[in-house]
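> here you go, sequence then predicted model.
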Amino acid sequence: MPEKQSTGNAKAVAERQRRIQAQVAEADRKEKEGNGSMQAGARTYPEPPFPKQHQPKPGSEAHLNPEPMYDAPFYLGSKKLEGKVALITGGDSGIGRAVAVLFAREGADIAISYLVEHADAKVTQGAVEHEGRKCILLPGDVAKRRYCQEAVNNTVEQLGRLDVLVNNATFQVHTSKLEDLTPEHFDTTLKTNLYGYFYMAQAAVTHMEPGSAIINTGSVTGIKGSKQLLDYSMTKGGTHAFTRALAANLMSRGIRVNAVAPGPVWTPLNPSDKEAEDVSTFGSQVPMKRPAQPEEIAPAYVFLASPQCSSYITGEILPIVGGY
């Protein structure tokens, strides 16, 4: 009798364990089916899968589907940059456009540096002017030192001063094999992403007064690395190191230098790099299960640009990486 009772108890325990296992499995299934991306903003943002698409370099925001969200309609300005002038490289689209709009909403006039994306730049200019601020367009290649000097000089001549430099222009194309990374490809990445940042900063500081700020766009790839973005990861790690070194160099002159290191962001940069199939799932790998929209990144630049918000912050790298 005790043996039968023991066997019966064991069977009951095993049945209970299987019942618990089944309940958990069902809960997991429902979570996977019903748990989409994290939505914690003022409005709902697009999530993968996106339409399959690919663009030729340098990419066009007007042709992205869905269109990136940059205008931040719920963001209210409070004169954090009143009377300031900002020069934003890569300001025609993506993060640069969103930053331009919020800087203007905070009271700054804007100079936009870009390569050849004239239609996108015109849209950015219109968005800045809609905020009641001036916006000038400065097409050219940041990899050229002379262009950077001219862009800074034109900004000062046309807008009267220069208080904030946002180094944001970037070149990125993936390579799967190390052997496929050509000298031309490697050189273009380094010249745009490192030389361009250095040349712009060097030209800008001669016009900056104490209280001015430089903000560099880094990347999560500069923190974690990316096996298909060897050159790009190298330059973004370099951007982070440059930020810290330049902050120390300019400390005595009262110029703060910081960087924002975004994770995946829905901009023309990635559809003009990745294959259409990869673009469809872009951003799904982060814990939030979606890429950021540019308007979600831009407030960090306002924070780092504004002396009211970040006067005691310099040499910092601010990751915005979707929960990594």
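Looks like it came in fine.

> alpha carbons only for contacts and neighbour counts from here, please
Noted.

> strands along the stretch 201-324 of the chain, start to end?
All strands of the stretch 201-324 of the chain, identified by DSSP state E, counting those that start in this stretch, fall at 213-217, 256-262, 317-320.

> swap that for the stretch 1-150 of the chain, please
Applying DSSP E, counting those that start in this stretch to the stretch 1-150 of the chain gives strands spanning 85-89, 109-114, 135-139.

> quick one: the closest residue to Gly132 other than its chain neighbours from Leu87, how far?
Among residues not flanking Gly132 along the chain, Ala104 sits closest, at 7.5 Å (Cα to Cα, 6 or more residues apart in numbering). Going from Ala104 to Leu87 by Cα to Cα, to the nearest Å gives 12 Å.

> any idea how far stretch 228-246 is from the chain center?
14 Å (Cα atoms, centre = their mean, to the nearest Å).

> pull out the buried residues from stretch 74-84.
Lys79, Lys80, Leu81, Glu82, Lys84 (16 or more other Cα atoms under 10 Å).

> residues contacting the second one?
So the one you mean is Lys80. Shown in contact with Lys80 (Cα atoms under 8 Å, 6 or more residues apart in numbering): Glu106, Gly107, Val302, Ser306, Pro307, Gln308.

> and if you look at the first one?
Counting by Cα under 8 Å, 6+ apart, Lys79 makes contact with Arg105, Glu106, Gly107.

> one step back: okay if I get the strands of the stretch 201-324 of the chain as a markdown table plus mean neighbour count and distance to Lys30?
Putting those into a markdown table (neighbours: other Cα atoms under 10 Å; distance: least, Cα to Cα, whole Å) gives the following:
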| stretch | mean neighbour count | distance to Lys30 |
| --- | --- | --- |
| strand 213-217 | 27 | 39 |
| strand 256-262 | 26 | 31 |
| strand 317-320 | 20 | 29 |
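
> out of these, flag the one nearest Glu15.
Among these, strand 317-320 comes nearest to Glu15, with 46.4 Å by Cα to Cα.

> which helices and strands sit right next to the closest one?
Counting by 3 or more Cα pairs under 8 Å, 6 or more residues apart in numbering; DSSP states H and E, the packing neighbours recorded for strand 317-320 are strand 256-262.

> make it 10 Å
Judged by 3 or more Cα pairs under 10 Å, 6 or more residues apart in numbering; DSSP states H and E, the packing partners of strand 317-320 are strand 213-217, helix 230-250, strand 256-262, helix 294-305.

> the structure to be compared is supplied as follows:
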Amino acid sequence: MCPYETEDNEVETVVERQREIQDDVADADRKKTKKKRAAMQAGARSYPVPPYQAQHQDKPGSEADLAPTPMYDAPFYKGSGKLDGMVALITGGDSGIGRAVAILYAREGADVAIAYLSEDEDAAETGRLVEAEGRKCLLLRGDVRDPSFCQTAVEKSVDVLGRLDVLVNNAAFQVHSKTIEDMTIEHFDETVKTNLYGYFLMTKAALDYMKPGATIVNTGSTTGIGGNWQLLDYSMTKGGIHAFTRALGSNLMSRNIRVNAVAPGPVWTPLNPSDREADEVAVFGANVPMKRPAQPEELAPAYVFLASPQCSSYITGEILPVVGGY
């Protein structure tokens, strides 16, 4: 027998009190009007909320044809010289996250080279936007899967702009497949070659010219953290990018070169309508806790932070998630 037992009347009092609390909460819940939670808006301006126009594009996608137009110019972001005198090379810099990063890098004082596959109209517009910030912009058309292009892109950046301080590996290929049986070897190979070989080859070429204090910023993904059942290959490459970032950060520590990654959640860019069916694009990003996809300008400050020696000199080998809540 226990040395002490609570009296039955005391036990009944506790039970009665707990049930009263339970009833009070239930009554309060019943009185509340059940409202659908609105998309979170906590930025300097409001951002579009799904559903969007149903739309589909051929690869690689065009920002000029996307509706609503992605918001990339961050009009309330004020530069403060965080990248003064630097030169950055951004792959996939013609549109989406790459365009927004190019604009903010220029606003922070950097000249910018952007590598892109074939989207000449988007690339020209990004070049114009960078130059409107008072900085130089070099456009480099080619395939990051090609070692010779990566080498040429780096060499031209250094020849024209004088140096290379920041490499942003951002170019990517993505197409959904609902089953692994649907995925062809060609599909898998395209994803791996673009997303992994592209990062490796561009980094290898850039390191010949990067000096102590330089930085590499890779674009990972929330899919590389938690996976996505319709993006088996893409999730695998993004997880690989995260591991590459951590390993390369350690590898280059003795050379005083930092390596980090940003892991975005859903972001409204041409990657999406050139990947999904039109009806899926219409509700893209609606299922994250914030109930909307990010706009590119909401990602770009993270890339500034990781590139700037004033902001992140003690950070290397890290993955920064920007995913719209958990």
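Nice, I can see it. Computed from a predicted structure; not experimentally measured.

> one step back: out of the strands of the stretch 1-150 of structure 1, which is closest to Ala203 of structure 1?
strand 85-89 (11.5 Å).

> residue in structure 2 matching the residue nearest to Gly132 of structure 1?
Matched to structure 2 by TM-score structural alignment, Ala104 of structure 1 sits across from Ala106.

> I'd guessed that match sits against Val87; true?
Yes. Counting by Cα atoms under 10 Å, Ala106 of structure 2 does reach Val87; the two are 9.2 Å apart.

> report the set of residues contacting both of these two.
Shared contacts of Ala106 of structure 2 and Val87, defined by Cα atoms under 10 Å, 6 or more residues apart in numbering, comprise Val112, Arg135, Lys136, Cys137.

> now distance to Arg37 of structure 2 too, for these, in a markdown table please.
Listed next are the shared contacts of Ala106 and Val87 of structure 2 as a markdown table, based on distance: Cα to Cα, whole Å:
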| residue | distance to Arg37 of structure 2 |
| --- | --- |
| Val112 | 41 |
| Arg135 | 42 |
| Lys136 | 44 |
| Cys137 | 42 |
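
> what lines up against Ile95 of structure 1 once you look at structure 2?
So, by TM-score structural alignment, Ile95 of structure 1 is matched to Ile97.

> what about the nearest residue to that match once chain neighbours are set aside, how many neighbours?
When the adjacent residues along the chain are set aside, Ile97 of structure 2 lies closest to Pro296, with 4.8 Å between them (Cα to Cα, 6+ apart). Pro296 of structure 2 has 24 neighbours, counted by other Cα atoms under 10 Å.

> what separation do you get for the match of Ile95 of structure 1 and Ile315 of structure 2?
22 Å.

> neighbour count for the two, which is higher?
Neighbour count, other Cα under 10 Å: between Ile97 of structure 2 and Ile315, Ile97 has more, with 28 against 14.

> check contacts around the more buried one.
70-72, 170-171, 219, 264, 267-270, 295-300, 303.

> run the last query once more with 8 Å
Applying Cα under 8 Å, 6+ apart, the residues near Ile97 of structure 2 are Tyr72, Val267, Thr269, Pro296, Glu297, Leu299, Ala300.

> then Thr239 of structure 1?
The neighbours of Thr239 of structure 1, taking Cα under 8 Å, 6+ apart as the test, are Asn193, Leu194, Asn216, Thr217, Gly218, Gly222.

> and it, what pairs with it in structure 2?
Using TM-score structural alignment, Thr239 of structure 1 lines up with Ile241 in structure 2.

> what's the answer for Thr155 of structure 1, then?
Match for Thr155 of structure 1 (TM-score structural alignment): Ser157.

> for its match, pull up the helix or strand it's in.
Using DSSP states H and E, Ser157 of structure 2 maps to helix 147-161.

> name the helices or strands packed onto that helix?
For helix 147-161 of structure 2, the packing partners by 3+ Cα pairs under 8 Å, 6+ apart are strand 87-91, strand 111-116, strand 137-141, helix 198-206.

> switch to 7 Å and redo it
When contacts are defined as 3 or more Cα pairs under 7 Å, 6 or more residues apart in numbering; DSSP states H and E, helix 147-161 of structure 2 packs onto helix 198-206.

> neighbour count for the contacts of Lys80 of structure 1 - can I get that in CSV?
What follows is those, written out as CSV (neighbours: other Cα atoms under 10 Å):
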residue, neighbour count
Glu106, 22
Gly107, 21
Val302, 20
Ser306, 21
Pro307, 17
Gln308, 13
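
> what is the neighbour count of Lys134 of structure 1?
Neighbours of Lys134 of structure 1 (other Cα under 10 Å): 19.

> nope, His242 of structure 2 is what I was after
Count around His242 of structure 2 with other Cα under 10 Å applied: 25.

> pretty sure it is touching Gly220, no?
Yes. Contact between His242 of structure 2 and Gly220 holds when scored by Cα atoms under 7 Å: they sit 6.2 Å apart.

> what sits in contact with each of the two?
Counting by Cα atoms under 7 Å, 6 or more residues apart in numbering, the shared contacts of His242 of structure 2 and Gly220 are Ala261.

> spatially central residue in structure 1, please.
Centroid-nearest residue in structure 1, with Cα atoms, centre = their mean: Pro262, separated by 4.3 Å.

> OK, contacts around that residue?
Contacts of Pro262 of structure 1 by Cα under 7 Å, 6+ apart are Gly218, Ser219, Val220, Pro319, Ile320, Val321.

> ok, those vs Met208 of structure 1, which is closest?
Gly218 (22.1 Å).

> tally of neighbours for the counterpart of that closest one in structure 2?
Counting by TM-score structural alignment, Gly218 of structure 1 lines up with Gly220 in structure 2. Neighbour count of Gly220 of structure 2, defined by other Cα under 10 Å: 30.

> so Gly220 of structure 2 touches Val262, yeah?
Yes. If you go by Cα under 7 Å, Gly220 of structure 2 and Val262 touch, sitting 5.7 Å apart.
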